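1. missing the sequence, but the structure's below:
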């Protein structure tokens, strides 16, 4: 069994029957007292993030998670079907595992799927995606890029805030973790 000294970013731990992914860690050796490992962990199933501190040398149970880059194909009503572009294997991911990823995912987009014992347990999207604005109110004469914002609906149905000057049909870059507008994309 491994110890807390082996913790790295991306490691998956089994704590009390729940799987947790290490988002960030820091080994701390204070001048007085014993060393410890400070971590920020994300529950693989619920997405809840917590901070936890382990004493140095504490025994922890690591889990093996298979991470594969896959391509989104379609939604079949019961889940979302992804395909491995190398082996053409298909995997169905449940809506619970998908979470908010459906707001940013178009057909043939790539995503990383993590599986444990053959079951998909999490999905990682790229840091940003490019989507088209399908509806937004028209901007007014004199609107500037440093002005306010207005709501815009993307092709996936997600609504975000965009600058006043953007028009319907514009392609925009969107942060997948926060849903923030990052800029226009010109092809």
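-> Ah, there it is. For clarity, every value in this text was computed on a predicted model and none was experimentally measured. Numbers count the residues shown, from 1 in each chain.
2. Only C-alpha atoms from now on, for both contacts and neighbour counts.
-> Will do.
3. For residue 131, grab the count of nearby residues.
-> As a burial measure, residue 131 scores 22 neighbours (other C-alpha atoms under 10 Å).
4. didn't it look like it was pressed against residue 175?
-> No. Between residue 131 and residue 175 there is no contact under C-alpha atoms under 8 Å: 10.7 Å.
5. Now do the contacts for the spatially most central residue of the chain.
-> Compute the mean C-alpha point of the chain, and by C-alpha atoms, centre = their mean the closest residue is residue 124, 4.3 Å away. The contact partners of residue 124, by C-alpha atoms under 8 Å, 6 or more residues apart in numbering, come to 111, 112, 113.
6. from those, which is closest to residue 182?
-> Nearest to residue 182 among the contacts of residue 124, counting by C-alpha to C-alpha, is residue 111 at 19.8 Å.
7. dropping in the other structure now:
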């Protein structure tokens, strides 16, 4: 679908210069002299490179529509992660680099959303929060309670995060998968 350069908003996926780019930031500029333009920060969906472009209001760009499908994580096989389409039950194999460091948060049966462009996966979204058990936490040091102090803790998936002093080994906590931060104790 074609849109004008001044209609680009953050989150739009564009086909530009032979690649797929997502608009990260946009800034409408109306200089005193000359025509108005939209200053857009773009991020490549494939390799993550960034690009700053100016789009005039009379320019048109191709806005791309991505398909989003829910998949269930089944298991890891070497460096590959196996997912199942919840509608067709077909399996999808993705390299762990595609998911990145957040692959540590994949648990059996967890549902993820995969973004597809012409049937090819280009992005993955994990659930915002997951519940994990603390397997190692430093003891609380007396006298540190005056200031809000966090301590390091290791979760069952091997990832280390900072937790409040009252969290102990064996407790289950809720973790934000995007920020890699402690949210709350699990119910």
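-> Perfect, thanks for sending it. Note that the structure is a prediction, hence the values are computed from the model and not measured.
8. I believe residue 21 of the second structure is in a strand; please confirm or correct that.
-> Yes. Counting by DSSP: H, G, I helix; E, B strand; the rest coil, residue 21 of the second structure is located in a strand.
9. Doesn't residue 48 of the second structure belong to a helix?
-> No. Counting by three-state DSSP, residue 48 of the second structure falls outside a helix, being coil.
10. In contact with it, which residues?
-> With contact set as C-alpha under 8 Å, 6+ apart, residue 48 of the second structure has no partners.
11. Who are the contact partners of residue 160 of the second structure?
-> Contacts of residue 160 of the second structure by C-alpha under 8 Å, 6+ apart are 152, 153, 154.
12. Number of residues surrounding residue 20 of the first structure?
-> The tally of other residues near residue 20 of the first structure (other C-alpha under 10 Å) stands at 25.
13. ditto for the one 4 residues further on
-> Counted with other C-alpha under 10 Å, the burial measure for residue 24 of the first structure works out to 16 neighbours.
14. Whichever strand or helix holds residue 71 of the second structure aligns to what range in the first structure?
-> Using DSSP states H and E, the element containing residue 71 of the second structure is strand 67-77. Mapped onto the first structure using TM-score structural alignment, strand 67-77 of the second structure spans residues 66-76.
15. now do stretch 152-172 of the second structure
-> Going by TM-score structural alignment: stretch 152-172 of the second structure matches residues 151-171.
16. re earlier: tell me the helices and strands packed up against the strand holding residue 71 of the second structure.
-> Identification of packing neighbours for strand 67-77 of the second structure by 3 or more C-alpha pairs under 8 Å, 6 or more residues apart in numbering; DSSP states H and E yields strand 80-85, strand 111-117.
17. can you tell me which of these comes nearest to residue 183 of the second structure?
-> Residue 183 of the second structure sits nearest to strand 111-117 of all those, at 19.9 Å, using C-alpha to C-alpha.
18. Next, the buried residues of that closest one.
-> Neighbour counts using 16 or more other C-alpha atoms under 10 Å place 111, 112, 113, 114, 115, 116 of strand 111-117 of the second structure among the buried residues.
19. for it, packing partners?
-> Applying 3+ C-alpha pairs under 8 Å, 6+ apart, one finds that strand 111-117 of the second structure contacts strand 67-77, strand 120-125.
20. So which other helices or strands are in contact with the strand or helix carrying residue 39 of the second structure?
-> According to DSSP H and E, residue 39 of the second structure maps onto strand 37-44. On a contact count with 3+ C-alpha pairs under 8 Å, 6+ apart, strand 37-44 of the second structure meets strand 19-29, strand 50-56.
21. what packs against whichever helix or strand comes after the shortest one?
-> Same thing as strand 50-56 of the second structure. Remark: after strand 50-56 of the second structure, the chain's next helix or strand is strand 60-64, criterion DSSP H and E. Strand 60-64 of the second structure makes packing contacts with strand 2-4, strand 13-16 when contacts are defined by 3+ C-alpha pairs under 8 Å, 6+ apart.
22. From residue 3 of the first structure, how far out is the nearest residue to residue 94 of the first structure once chain neighbours are set aside?
-> Spatial nearest neighbour of residue 94 of the first structure, excluding adjacent residues (C-alpha to C-alpha, 6 or more residues apart in numbering): residue 79 at 4.6 Å. Separation of residue 79 of the first structure from residue 3 of the first structure (C-alpha to C-alpha, to the nearest Å) stands at 37 Å.
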